[in-house]
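**Student:** structural data only, the sequence is not supplied:
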């Protein structure tokens, strides 16, 4: 009898040993929804960043689609618990819809430390003015979170850093013109979905708007201006439309007809945003060494060469395309720079100077 008892005991012990190895493997498969903490994180991820939001049933369905077989009641309890901690809000009573309200920014996991919050804060100061309006609204909760972290965790070292870093523009900085948010939304969605857009657009200097059915080819942000690059319906040429001059936008109901050979990068490389005035030229400039030091440190392009010219002066040789942007740049140096070649640019500068002389002589 003792032997049988011992044998039975060893079998029982063996069975326990085999069972004890299984839970880890099983738990790994179901950890996404058996673990309530991870289920709550997933719930937060399913809540959209702005109104009108999603219903409790929709969130529950998203859980089920991702392998979490949980009840609608469980999802309701989770949302009610999360509402007490996070900035999520529900609208309506009968079938409430949930969305983020962002009183203190977005909940970031992992949370910001002071260094990452500082990085976002710098991005807000110097990048946000360049962003189109819809992009600003989508990223603003991240900026708000970073500000909140910095305000709550202020230290002498952090304050010293924030007061010791600045970025300033190299040229006169103009304010960004206001673009109707509905216009930008339609334009961006039209490009995304490949749909033709109808713009009511006022050309520069025009007294009234005109209607344009446009096949949108791309968006280009140049300085503080956002341009739609596209082709007016049944025309061959690609044109540019500054979005702040559009009064309204809508979908025309037609699919966009984009030229198969169109390439936005090639379009830019061809100089379409530099207002080309002529062909590629061999530009030769003479200036004093002090002024030329800027070009030595920041060359125009890889063809640039700087050679001594005596009397504390030098010559700059570079091959460039003759553009309106180049001409504005040359004018900016005034009398501290002389154009030696090509003759076309010398003649243009001479005419500009004579026009200015006549203008000021009449005063």
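**Tutor:** Thanks, I have it. Being a predicted model, the structure only gives us computed values, none of them experimental.

**Student:** all contacts plus neighbour counts: C-alpha atoms, from now on.
**Tutor:** Fine.

**Student:** can you give me the strands in the stretch 151-300 of the chain?
**Tutor:** 195-201, 210-222, 225-232, 238-242, 246-255, 276-288 (DSSP state E, counting those that start in this stretch).

**Student:** other SSEs contacting the third one?
**Tutor:** Pointing back at strand 225-232 there. Judged by 3 or more CA pairs under 8 Å, 6 or more residues apart in numbering; DSSP states H and E, strand 225-232 is in contact with strand 210-222, strand 238-242.

**Student:** centre of the chain versus the one helix or strand residue 136 maps to, how much separation?
**Tutor:** Using DSSP states H and E, residue 136 maps to helix 133-152. Chain-centre distance of helix 133-152: 14 Å, with CA atoms, centre = their mean, to the nearest Å.

**Student:** next one for the comparison:
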């Protein structure tokens, strides 16, 4: 009926992050990499890493494609190495699809790979995070917990949040973004790291 037909016009998804513009991927590069994943064939690429201004030639064994926010990545193995890595498609400057079959590990599972935290660019380490938070952040975390085992307690007028969570750069970014509403108590190493980042940021305004 007409009401059902207009249903999609009444639903929207809005990201709560700063709306950056997606990087540009050359159409021919995107198509070639997609084809390599489907056909399970090696690709020879020229890739410019974010931390290195000099592009490098390498052979990739593509395993899967993943969209993380605005950036598309190909999960692949490099040359004869046995570890799975991420390559942003917009940093691929040249690509050639070969006839050589890709080395696809039989136990590779994309869902498990994502669950390992690889897309958060951390080391997959689980930590016990303990925070002191203000009342406003307490309400936010009650509605949207950090983890399934999150605990919120009140001790001597102090609100404490405890959660087991992956130690990732994304966690650090979140802690920094909420810095005026929380204090990292544990782990000590993370507390020191956040404190150093905040002190460094404060110096920019002196």
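**Tutor:** Good, I have the coordinates. Computed from a prediction, not measured in an experiment: that's the story for all the values here.

**Student:** rewinding a little: and residue 186 of the first structure, which of the strands of the stretch 151-300 of the first structure is closest to it?
**Tutor:** The closest of the strands of the stretch 151-300 of the first structure to residue 186 of the first structure is strand 246-255. By CA to CA, the value is 6.3 Å.

**Student:** what's the closest one aligned against in the second structure?
**Tutor:** Using TM-score structural alignment, strand 246-255 of the first structure lines up with residues 92-101 of the second structure.

**Student:** can you give me the end-to-end distance of stretch 175-186 of the first structure?
**Tutor:** 23 Å (CA to CA, to the nearest Å).

**Student:** what does it rub up against?
**Tutor:** Under the contact criterion CA atoms under 8 Å, 6 or more residues apart in numbering, stretch 175-186 of the first structure has outside partners 129-130, 132-134, 197, 224-225, 243-251.

**Student:** can you list the buried residues in stretch 220-240 of the first structure?
**Tutor:** 225-233, 238-240 (16 or more other CA atoms under 10 Å).

**Student:** could I get the helices and strands packed on strand 225-232 of the first structure as JSON lines with distance to residue 191 of the first structure?
**Tutor:** What follows is these, written out as JSON lines (distance: least, CA to CA, whole Å):
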{"stretch": "strand 210-222", "distance to residue 191 of the first structure": "6"}
{"stretch": "strand 238-242", "distance to residue 191 of the first structure": "14"}
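
**Student:** quick one: the aligned residue in the first structure for residue 119 of the second structure from residue 279 of the first structure, how far?
**Tutor:** In the first structure, residue 119 of the second structure lines up with residue 273, judged by TM-score structural alignment. Separation of residue 273 of the first structure from residue 279 of the first structure (CA to CA): 15 Å.

**Student:** and those two? Which one has more around it.
**Tutor:** residue 273 (16 against 10; other CA atoms under 10 Å).

**Student:** superposed on the first structure, where does the longest helix anywhere in the second structure end up, distance-wise?
**Tutor:** For the second structure, the longest helix by residue count, based on DSSP state H, is helix 188-203. Here the mean offset of helix 188-203 of the second structure against the first structure after fitting is 1.9 Å, by mean CA distance after the TM-score superposition for the first structure.

**Student:** much appreciated, bye for now.
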